[in-house]
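Asks: Let's see this in three dimensions:
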Amino acid sequence: MGPKVKTYTYAELKTATADFSSANFLGEGGFGPVYKGILNDGSVVAIKQLSVESHNGRSQFITEISTISAVQHWNLVKLHGSCLEGARRLLVYEYLENKSLDQALFGKTNVHLDWSTRFNICMGTIKGLAYLHEESRPRIVHRDVKASNILLDGELCPKISDFGLAKLYDDKRTHMSTRVAGTIGYLAPEYAMHGHLTSKADVFGFGVVCLEIVSGRPNYDEKQDSEQKYLLHWAWTLYESNRHLELMDPSLSSFNEQEATRMIGVALLCVQASPALRPAMSRVTTMLSGDIEIPVVKTKPSYLTDWDFDDITNAFDDEEPMPSENTTMMTTTATTTTNTTSTGVDLMSLPIRLSEVIRKASFREGR
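Replies: Sure, this is the predicted structure:
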């Protein structure tokens, strides 16, 4: 059990947010809405209202929150405390003024990300994940690594948010579960398909984020032509033909070609279909810093190889075929939120082709 966590009253947090006013609304995550708040001592915080019902009792919930608060690293969002009154459960975090990475990357804020800043964001995210996977006690698998869960402070230093929260709502204490917490487009295939959870699922999500940082575009973009809609597909096409630098965000006035090449190579390693082929985050750090050589990527990213899609960029417009032994399917029940589409993937529900799921989820996100 970690150190005692500061406890806030509901009245205190209600006052801090002006009764959870829409003017203080920061966004909606997979676990509930987040508001900016100013506490009595003048400190600015981010207050998350947990809207998902936890399977844990009060004492167990407090224990888990205490454990999360003890996990501290420069690249992790700090949890200040919590509020538990009746059915109300709220968490109080440090406030990050530059909001989330997806907003900065995809033009939803005025934050400008030059190349060196992007490279540093990538390195900081790697260090935060490596800490969660290999150094923290307990070791933590995030389960939902994506650009909207990477926040930026005043100096554009990245801090990973929502780590440890998925465990609060997991009623099965094993690596296997019939319900998967994550976001379509960032989900590792073994986790999405079979509920098999290891740290390599986070490595996959990071690989997608890394490609988004390089290209300045989301993992699915309906506005692009058919070859470029899926970022992983487009990145691999360019990489195969040794045109990988064409992936770079055109808004960048300049960039370091060696660093960019390393980032793309690392990202493609991280999104391999087999978890065994994905590097641990500590190894990613040494690869990206140039301390060790990046292996040549010889196989396509997942979603392009392990499912037998004849044409993942066009087939979703056709009538869906009946499931067969040769068609691998995944299932999902998606929860639509304001800024993200987090999903609990219910492996017992109606099958949907993966390419169609990604497309529909991207539309829900307004991309």
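Asks: going forward, measure contacts between C-alpha atoms and count neighbours the same way
Replies: Will do.
Asks: hey, where'd the helices end up in the protein?
Replies: 10-16, 58-70, 101-105, 115-130, 165-168, 189-194, 199-215, 231-240, 257-270, 281-288, 354-364 (DSSP state H).
Asks: now the closest residue to Glu94 other than its chain neighbours: how far from Gly2?
Replies: Closest residue to Glu94 apart from its sequence neighbours, by C-alpha to C-alpha, 6 or more residues apart in numbering: Val45 at 5.0 Å. Plainly put, Val45 is 21 Å away from Gly2 if you go by C-alpha to C-alpha, to the nearest Å.
Asks: same deal with Arg278?
Replies: Counting by C-alpha to C-alpha, the gap from Arg278 to Gly2 is 32 Å.
Asks: Between the two, which has more neighbouring residues?
Replies: The residue with more neighbours, out of Arg278 and Gly2, is Arg278; 22 against 14, by other C-alpha atoms under 10 Å.
Asks: Another for comparison:
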Amino acid sequence: MAAAQYLYLWVVFNLSLFLALAKEENQFIYHGFNNSKLQLGGLAKILPNGLLRLTNTSELESGYAFYPSPFKFNSSSSQTLSFSTTFVFAMVSKAVNFGGNGLAFFISPSMNFTGAVAGAYLGLFNLTNNGQPTNHILAVELDTVESPEFYDIDGNHVGIDVNSLISNQSATASYFSNKEEKNETLELGSGKPNQIWIDYDGTEKLFNVTIAPLKIPKPNRSLLSKHLDLSEVLLESMYVGLSAATGTRISDHYILGWSFNKSGPAQNLDVSKLPPPPPPEKTSEGLDRTITVLLVAIAVVLITVGVAIYIVRKKKYEEVYEDWEKEYGPHRLSYKKLYKATKGFKEKEFIGQGGFGQVYRGVLPSNVQIAVKRINHNSNEGMKQFVAEIVSMRRLRHRNLVQLRGYCRRRGELLLVYDYMPNGSLDKILYVDTKANLNWFQRFRILRGVASGLLYLHEEWEQVVLHRDIKAANVLLDADLNGKLGDFGLARLHDHGSNAQTTSLVGTVGYLAPELLQTGKATTSTDVFAFGAFMLEVACGRRPIEPGMVDLAAWVIDCWKRGAILGVSDPRLEGMYVEEQMELVLKLGLLCSHSNPETRPSMKQVTQYLDGEAKLPSITPESAVIGAITARNEVPDIVFSFDSLPESTSSHTLSSVDSILVLGR
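Replies: Here you go, the predicted model:
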């Protein structure tokens, strides 16, 4: 009988132990981190009092803390992807509310963040992988520095990030006071402890983030609430962790306590058991009168010198700023920032010369590369309308368009800021760089990409955008040789359904439709004509018009009549191409170059032909009536000008290769 009782107690004990261990695999809780099992990386360190310090006041450094065992998120054994976590943090800097860069809770398939960058990237991503769906990283950022490259709303915000530092949703740090029944501002970098609650309901696919000062109960209202489907983000085996990073602005990032649960609400943290963070540094007090007088005298001298330096520097970085530009504030970049990014617009940063300005490469403090285009102007006439359109085009978002980041005005020049394209222009590879070459697969992909971007401008954005200068020089190549249509200096906007046309004759010889030369009116159809010339150019490796040669379109038709249309292909391809695709591109290029604008296809039809979703209409050499110019000496000078600026201040005569280039070296 006694033996049976002992056996029963042994079974009960082991079953209880098994259930406890199983429960621990799905959750953990730490009040302080002495004797914790966390895996640390970077600058992360557990202090003697139990505080977890992710970073110290070193510049451009990161720190990590991981729970060492992975959790099962997206598997057949997991009923949902739900999880819950809460932790208490404090960001302590020498200058209150002037620290950086912030910290984040994240879920990742790996604990290896060797290639990640500190600063604005919070130790999670870098310039190359930021935004890649293959990251499979979910994060909630507590960001204390505004980073324009990630479209941060301010320097004190909370954001939900999926595979990118560009947040799916973000809000200025604040909490709903249950007592006062109103929102209260919360300064993340104040040095005071704050608590955050992160809850994801996989059944409802609802993500909630709540924040409040320590010792205040969890507010009834969430700061962020977003419907997200994480089934494609979270893998079966994932690690949970915390990261923090510093930039040129620095902070000590502390974690006081942390609770996580994969299968239910996270356990509440007991505030009384948490170690206190170090207080913000205080200035010394009680200076005697002699020292005070000396300090005042030094201060007066420093202020005098500072004012003198300020006046000199202000003139150096002086900008033109008018009252009407207040509404465009977020889109305007400081001249000082652009001056430093381009190293003072030094000659070694020069990467291109256009019809009315120069282009320089620059690097922002966040290591983001940009191209800065300097445009001369001597009048404010029409500038308000021009800037308004530039700001509108800054909102364009398409994978095959070069991103316009913003603008700056200073004295007699306007500066436009674009994303930098490391492989430069297609024009450079086709005609200048003899060592570089593109195979047919790359060329066809570029044509499809530019066509997709142009369709977006004509039909898919909130307004109709006429580009008006489509050519190889304005197609830029990213690191993967994807084509992106750039240079929106000539582009103009119109509402859908309105008469989408302009009345200034601008563009580049060889790409101008015959009706544009006759009337000066640009339409979506004239953009299609230019794209047709561009298609022939890419396939043949020849400019639309070259001195002493028959224009390209007429030459292609002549070869077609002789039954040798494929003979016009670029010799550098060495015959390595898909014949059906080459023939499609040549015939579609001729159809887009038809002298009758009503016969030309729309960009939607062009993309359907290139994507194989529609069959190209049957055409013959005789029916392909081309409106190209047959001799260069018959072409009048083409005046390049802003529609909204007087020609006397911004007009230039263009040659067939004269344009503003955002080029790489």
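Asks: What does the residue nearest to Glu94 of the first structure correspond to in the second structure?
Replies: In the second structure, the residue paired with Val45 of the first structure is Ile370, using TM-score structural alignment.
Asks: number of nearby residues for its match?
Replies: 24.
Asks: what's the span of stretch 220-230 of the first structure, first residue to last?
Replies: Its first and final residues considered, stretch 220-230 of the first structure spans 5 Å by C-alpha to C-alpha.
Asks: ugh, typo on my part, it should be stretch 394-404 of the second structure
Replies: This stretch, stretch 394-404 of the second structure, spans 5 Å end to end (C-alpha to C-alpha).
Asks: Quick one: residues contacting Asn400 of the second structure.
Replies: Asn400 of the second structure makes contact with Gly449, Val450, Ser452, Gly453, Asn482, Gly483, Lys484, Leu485 under the criterion C-alpha atoms under 8 Å, 6 or more residues apart in numbering.
Asks: same thing with Glu389 of the second structure?
Replies: With C-alpha under 8 Å, 6+ apart, Glu389 of the second structure has these contacts: Arg492, Leu493.
Asks: do the same with the one 5 residues further on
Replies: Applying C-alpha under 8 Å, 6+ apart to Arg394 of the second structure gives the contacts His331, Gln403, Leu404, Arg405, Gly406.
Asks: are any of these buried, and which?
Replies: Among these, those buried by neighbour count (16 or more other C-alpha atoms under 10 Å) are His331, Gln403, Leu404, Arg405, Gly406.
Asks: could I get the residues you listed as CSV with distance to Lys428 of the second structure?
Replies: Below are those laid out as CSV (distance: C-alpha to C-alpha, whole Å):
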residue, distance to Lys428 of the second structure
His331, 30
Gln403, 20
Leu404, 21
Arg405, 24
Gly406, 26
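Asks: Name the nearest of those residues relative to Ile619 of the second structure.
Replies: Using C-alpha to C-alpha, Gln403 is the member of these that sits closest to Ile619 of the second structure, with 37.3 Å.
Asks: what residue of the first structure matches up with that closest one?
Replies: Checking TM-score structural alignment: Gln403 of the second structure goes with Lys78.
Asks: Touching, its match and Glu94? I think so.
Replies: Yes - with contact defined as C-alpha atoms under 8 Å, Lys78 of the first structure reaches Glu94; the gap is 5.6 Å.
Asks: Tell me the residues of the first structure aligned with the top helix by length along the second structure.
Replies: Assignment by DSSP H gives helix 289-316 as the longest helix of the second structure. Following TM-score structural alignment, helix 289-316 of the second structure has no partner segment in the first structure.
Asks: how far is that helix from where the chain is centred?
Replies: Centre-to-centre, helix 289-316 of the second structure and its host chain are 41 Å apart (C-alpha atoms, centre = their mean, to the nearest Å).
Asks: buried stuff in that helix?
Replies: Within helix 289-316 of the second structure, not a single residue qualifies as buried, counting by 16+ other C-alpha under 10 Å.
Asks: At which residues are the strands of the stretch 251-367 of the first structure located?
Replies: Taking DSSP state E, counting those that start in this stretch as the test, the strands found in the stretch 251-367 of the first structure are 330-331, 333-334, 342-346, 351-352.
Asks: quick one, which of those strands is packed in tightest?
Replies: strand 342-346 (a mean of 22; mean count of other C-alpha atoms under 10 Å).
Asks: which helices and strands does that strand pack with?
Replies: In terms of contacts (3 or more C-alpha pairs under 8 Å, 6 or more residues apart in numbering; DSSP states H and E), strand 342-346 of the first structure is packed against strand 179-183, strand 333-334.
Asks: which outside residues touch the longest one?
Replies: So that's strand 179-183 of the first structure. By C-alpha under 8 Å, 6+ apart, strand 179-183 of the first structure touches 143-146, 166, 191-192, 195, 340-347.
Asks: Could you do stretch 244-254 of the first structure as well?
Replies: Contacts of stretch 244-254 of the first structure (C-alpha under 8 Å, 6+ apart): 114-115, 214-217, 234-235, 238, 257, 260-261, 264.
Asks: With adjacent residues omitted, what lies nearest to Lys6 of the first structure?
Replies: Counting by C-alpha to C-alpha, 6+ apart, Lys6 of the first structure lies nearest to Gly81, which is 4.5 Å off, once chain neighbours are set aside.
Asks: mind listing what the one you found touches?
Replies: Contact analysis of Gly81 of the first structure by C-alpha under 8 Å, 6+ apart lists Val5, Lys6, Thr7, Tyr8, Ser69, Leu91, Val92, Tyr93.
Asks: Which contacts among those does the second structure share?
Replies: Mapped onto the second structure and checked by both residues aligned by TM-score structural alignment, their matches' C-alpha atoms under 8 Å, these keep the contacts Lys6, Thr7, Tyr8, Ser69, Leu91, Val92, Tyr93.
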